[in-house]
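*Asks:* Quick one, fold the following:
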Amino acid sequence: MACCTKLRGCLVLAVALLAIPISVQAQERQRARDLGVAPGIFAPGRWNAITDVAGVRVGQVTLHEGERIRTGVTAILPHEGNAYRSRVPAAVHVGNGFGKFVGISQVAELGELETPILLTCTLCVWKAADAMAEWMLERPDMRQVRSINPVVGETNDGGLNDIRARPLSAEAVRRALEGARTGPVQEGSVGAGTGTVAFGWKGGIGTSSRVLPESLGGWTVGVLVQSNYGGVLQVLGAPVGRELDRYAFQNAVAQQRGDASQASGPADDRGDGSVIVIIATDAPVDDRNLGRIASRAMMGLGRTGSSASNGSGDYALAFSTAASVRRAYDATRLQTAQLANEEMSALFQASVDAVEEAVYNSLFMATTVSGNGKTVEAIPLDRVREILSRHGVRSASGDDPAAAGDAR
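*Replies:* Next comes the predicted model:
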């Protein structure tokens, strides 16, 4: 039976890949650093991904079925053990609360995670939560558990995806959880980012990391985002959204200038959408200071051009994997060794920079996707490179983005 299940999963994936237009599969995409876009000052980790934080694993299942289903699920596991029995401190920051993030009230109250984190589409959050609860209850040493708090975030992919079909299955959730791995993380139009849109272009999953110098602790910060929000895109300060003539409120701006002929954007584009930011670190940080780290995610989003619009659900969740702050489920006393407030500033800087780069990666790695009667284009990287060069944008290393792209 197990072999049949695995074979069926492989066949589903093969069918999904065959359903993707060849033009989409063939598009050459590049991460931000391939374009010379390297926000901040600290170096990334080996994978430049959330999985650079030791023990953190990511699993993704992409649902690309027929002409209408374009969604999926992304799982983030905080460590290799049982997340319920060995809990990590965690905190949530709500930048704008127009969204559904199952389980965050208990995270805010207790300051800890007791399950992995799932990301999916809006109308599938409860199905994902139910499937993960069942999966967790089946884990070893969970027979006496009578309460569990699944944590599931979402963004609305109802443009490219027939979201009312609620296509996420328990099997897909299990595959994402059981398939979670360390190493490179697939980005762009995959997993929970399969049907998302950001700044009018195809959004998706993006990730990045930073490693602090040894003199600052040598800690690693890793970020993963599910981008589905809007605004006026800028890349390292360059006005990419305006130059590409695709940004929030552009019709209203054109009319204000008396130039209705330039009102080419969607009439109802107010920058709405949502974004979920997950921040992991191996620094020994308690839930209070993790809340401070999570709040810095909004600064990274602001750098990209977000204004956290009324219709946007902007959430950040941060957790620490450090053994010295881990919490046993049945502990009666907690003895922790954690960083003092004065040691937080470098972690704040790393978090802001990694959030910014993760968003760029979600855009630059996304491919053009058609579904549910719509097509959303991938952002044209040749145009982005040209805009960056024309505005004299340089990364922290002084690289010319245009030259960096040409060199490859």
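
*Asks:* From now on I want contacts and neighbour counts done on CA atoms only, so please keep to that.
*Replies:* Noted.

*Asks:* Please give me every residue in contact with residue 125.
*Replies:* Applying CA atoms under 8 Å, 6 or more residues apart in numbering, we find residue 125 in contact with 100-102, 119, 152-154.

*Asks:* now residue 84, nearest residue through space, not along the chain?
*Replies:* Among residues not flanking residue 84 along the chain, residue 114 sits closest, at 4.2 Å (CA to CA, 6 or more residues apart in numbering).

*Asks:* what about that neighbour, neighbour count?
*Replies:* Residues within reach of residue 114, counting by other CA atoms under 10 Å, total 24.

*Asks:* three-state assignment of residue 298?
*Replies:* The three-state label for residue 298, taken from DSSP: H, G, I helix; E, B strand; the rest coil, comes out as helix.

*Asks:* From residue 164, how far out is it?
*Replies:* Using CA to CA, to the nearest Å, one gets 30 Å for the distance from residue 298 to residue 164.

*Asks:* Neighbour count for these two, which is higher?
*Replies:* Set side by side, residue 298 and residue 164 show more neighbours around residue 298, with 24 against 10, by other CA under 10 Å.

*Asks:* Just to check, the more buried one is in contact with residue 92?
*Replies:* No. With contact defined as CA atoms under 8 Å, residue 298 does not count as touching residue 92 (12.0 Å).

*Asks:* Which parts of the stretch 201-350 of the chain are helices?
*Replies:* Along the stretch 201-350 of the chain, the stretches classed as helices by DSSP state H, counting those that start in this stretch are 240-243, 250-256, 287-295, 297-304, 345-364.

*Asks:* right, and the helix or strand after the longest one?
*Replies:* Next helix or strand after helix 345-364 toward the C-terminus (DSSP states H and E): strand 369-371.

*Asks:* What are the buried residues along that following strand?
*Replies:* Neighbour-count burial for strand 369-371, with 16 or more other CA atoms under 10 Å as criterion, is recorded at 369-371.

*Asks:* for it, packing partners?
*Replies:* When contacts are defined as 3 or more CA pairs under 8 Å, 6 or more residues apart in numbering; DSSP states H and E, strand 369-371 sits against strand 374-376.

*Asks:* and for the strand it packs on, what are the contacting residues?
*Replies:* Outside strand 374-376, the residues that touch it by CA under 8 Å, 6+ apart are 159-160, 197, 200-202, 368-370.

*Asks:* Please list all residues in contact with residue 56.
*Replies:* Residues near residue 56 by CA under 8 Å, 6+ apart: 50, 76-80, 182, 280.

*Asks:* try it again with 7 Å
*Replies:* Counting by CA atoms under 7 Å, 6 or more residues apart in numbering, residue 56 touches 77-79, 182.

*Asks:* Just among these, which is most surrounded?
*Replies:* Neighbour-wise, the contacts of residue 56 (other CA under 10 Å) top out at residue 78, 28 neighbours.

*Asks:* for comparison, sequence B:
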Amino acid sequence: MTTTAPRARDLGIPFDGRAGRWNAITDVPGVEVGYATIASGDPAGPGSASVARTGVTAILPRGRDGIGVPCAAGTFSLNGNGELTGRTWIDESGALTLPIALTNSHAVGAVHRGVDEWVHRTRPDLSAQWMLPVVGETWDGYLNAINAGNVRPEHAGAALDAAHGGAISEGSVGGGTGMTCYGFKGGSGTASRLVEVGGEHYTVGVFLQANFGSRDELRIDGRRLGRSSAAPNPMETTAWLERDGERARVAGGSGSVIVVVATDAPLLPGQCAALARRVPLGLARTGTTASHFSGDIFLAFSTANPGALTSMLGHEQGRGLETLAFVPWGRIDPFFAAVVEAVEEATVNALVAARDTVGRDGHVAFALPHDEVRSAFAAPPHPSPSVPTTDRQTVKEHE
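*Replies:* The predicted structure is shown next:
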């Protein structure tokens, strides 16, 4: 489940902030990630219309041993053309208790059922109560036969069983297998940042499933690599839609992005929601303007304060009050910066890790060319346009 493939930094891209050991969400102690990757069928064969390029990603906030221990959590939706199940209970209670799973748009039900079955198998004491799993989705119907039922409940269980810490793979794995991003092959990406506040050291990690943006939007450290790329971009043409019998062109930027933010810093649920609200700033650094046709939904959680936020269980256990430690609001800005920086890098990591992929009906998604990235960062960036003299004079006069 690990990889030695190049990551964004290996191509010379500079990023702000200091990353953790793995530069991944798994740098947050206890967080585990697992994949079930489904890639089957011959795109050139007679059954090419049912080719599978999809999968499931599982994130265990406290690892297998911490299932059922609540985490403070909050959510934010930048654009609601998507789904993240369980949001209403997280926003109501401020707590996340079960694993998180990511998959394709039409597999939410199967994965939801699969998480239920896995919890029932591994923690029947929890399943005897009620379960509201968190399942997020993005659309992989360009490469994957999304209506063929390629994802089944057992794939969710396999992803959960495979979850581990340490280095994790990126790109075309798990739920990101069939995803595209900025007109290139996209998928799964991750990054982390180290934060020091008040003499204490914490980690902020992010994981995203990138399936958003149009080709001409992509910017990496200010360079318009999408607009200048020589890589073919068949997904943003009408040809494949016409072959599929469609009448309308998919709008540029269509797709979705689900982002999960984790930290070991003690935070209130409202502070977790505030971290989730900073995710779009990191995405914007890569160029997106958040298309109306994109579902952009984000979840943040804290693994601190284990044993708190027990909901109704506190009453059953005879506990009258609960106590949470939390970072003072006046010291939270470094965590906001960490989210923005890590989201930006995770997005580029997903693009760099992806590879050219042929999917259903021969549809092709081309990866971001590494040589174009290396070339762009071997030279200094284009200087910003200077302010005209007349404008400087006007500013001087107003001063």
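
*Asks:* how about the helices of the stretch 201-350 of structure 1, which one is nearest residue 18 of structure 1?
*Replies:* Each of these has some distance to residue 18 of structure 1 by CA to CA; the shortest is helix 345-364, at 22.9 Å.

*Asks:* what range in structure 2 matches the closest one?
*Replies:* Residues 333-352 of structure 2 are where helix 345-364 of structure 1 aligns, with TM-score structural alignment as the criterion.

*Asks:* which parts of the matching stretch are buried?
*Replies:* 335-352.

*Asks:* next one: stretch 68-83 of structure 2
*Replies:* 68-79, 81-83.

*Asks:* Spatially, what comes nearest to the residue nearest the centre of structure 1 if we skip its sequence neighbours?
*Replies:* The centre of structure 1 sits closest to residue 225, judged by CA atoms, centre = their mean, with a distance of 1.4 Å. Beyond its immediate neighbours in the sequence, the residue positioned closest to residue 225 of structure 1 (CA to CA, 6+ apart) is residue 277, lying 4.6 Å away.

*Asks:* now do residue 95 of structure 1
*Replies:* Using CA to CA, 6+ apart and skipping residues adjacent in sequence, the residue nearest residue 95 of structure 1 is residue 314, 5.1 Å away.

*Asks:* and if you look at residue 3 of structure 2?
*Replies:* residue 169 (5.2 Å).

*Asks:* average gap between the match of helix 345-364 of structure 1 and structure 1?
*Replies:* Once fitted to structure 1, stretch 333-352 of structure 2 is off its aligned match by 0.3 Å on average (mean CA distance after the TM-score superposition for structure 1).

*Asks:* what sits up against that stretch?
*Replies:* Outside stretch 333-352 of structure 2, the residues touching it (CA under 7 Å, 6+ apart) are 7-8, 15-17, 170-171, 185-193, 195, 204-208, 210, 275, 278-279, 281-283, 285-286, 367-368.

*Asks:* Now the buried members of those residues.
*Replies:* Burial by neighbour count, 16+ other CA under 10 Å: within those this picks out 7-8, 170-171, 185-193, 195, 204-208, 210, 275, 278-279, 281-283, 285-286, 367-368.

*Asks:* coming back round to it: tell me how many other residues crowd the residue nearest to residue 95 of structure 1.
*Replies:* So residue 314 of structure 1, with other CA under 10 Å, has 27 neighbours.

*Asks:* likewise residue 42 of structure 2?
*Replies:* 18.

*Asks:* Tell me if it really is in a helix.
*Replies:* No. When the secondary structure is assigned by three-state DSSP, residue 42 of structure 2 falls in coil instead of a helix.

*Asks:* what about it, distance to residue 278 of structure 2?
*Replies:* Computed as CA to CA, the residue 42 of structure 2 to residue 278 of structure 2 distance reads 41 Å.

*Asks:* How many neighbouring residues does the residue mapped onto the residue nearest to residue 3 of structure 2 from structure 1 have?
*Replies:* Under the alignment by TM-score structural alignment, residue 169 of structure 2 pairs with residue 186 in structure 1. Burial measure for residue 186 of structure 1: 17 neighbouring residues, criterion other CA under 10 Å.

*Asks:* and if you look at the one 5 residues further on?
*Replies:* When counting by other CA under 10 Å, one arrives at 28 neighbours for residue 191 of structure 1.

*Asks:* I'd assumed residue 70 was in contact with it.
*Replies:* No. Under the criterion of CA atoms under 7 Å, residue 191 of structure 1 makes no contact with residue 70, lying 9.4 Å away.

*Asks:* would JSON lines of the contacts of strand 374-376 of structure 1 with distance to residue 326 of structure 1 be doable?
*Replies:* As requested, the contacts of strand 374-376 of structure 1 are exported to JSON lines (distance: CA to CA, whole Å):
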{"residue": "159", "distance to residue 326 of structure 1": "40"}
{"residue": "160", "distance to residue 326 of structure 1": "40"}
{"residue": "197", "distance to residue 326 of structure 1": "36"}
{"residue": "200", "distance to residue 326 of structure 1": "41"}
{"residue": "201", "distance to residue 326 of structure 1": "40"}
{"residue": "202", "distance to residue 326 of structure 1": "38"}
{"residue": "368", "distance to residue 326 of structure 1": "42"}
{"residue": "369", "distance to residue 326 of structure 1": "41"}
{"residue": "370", "distance to residue 326 of structure 1": "44"}
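
*Asks:* out of the residues you listed, who's nearest residue 10 of structure 1?
*Replies:* Proximity of the contacts of strand 374-376 of structure 1 to residue 10 of structure 1 (CA to CA) peaks at residue 369, which lies at 21.8 Å.

*Asks:* mind listing what the closest one touches?
*Replies:* Applying CA under 7 Å, 6+ apart, we find residue 369 of structure 1 in contact with 375-377.

*Asks:* could you dump those to CSV with distance to residue 325 of structure 1 and neighbour count?
*Replies:* Listed next are these as CSV, based on distance: CA to CA, whole Å; neighbours: other CA atoms under 10 Å:
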residue, distance to residue 325 of structure 1, neighbour count
375, 46, 14
376, 43, 20
377, 44, 17
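
*Asks:* Closest one of those residues to residue 332 of structure 1?
*Replies:* Of those, the one sitting nearest to residue 332 of structure 1 (CA to CA) turns out to be residue 376, at 52.5 Å.

*Asks:* The closest one maps to what in structure 2?
*Replies:* Using TM-score structural alignment, residue 376 of structure 1 lines up with residue 365 in structure 2.

*Asks:* ok, now how distant is that match from residue 356 of structure 2?
*Replies:* Per CA to CA, residue 365 of structure 2 is found 6 Å from residue 356 of structure 2.

*Asks:* any common contacting residues for those two?
*Replies:* Common neighbours of residue 365 of structure 2 and residue 356 (CA under 7 Å, 6+ apart) are residue 185.
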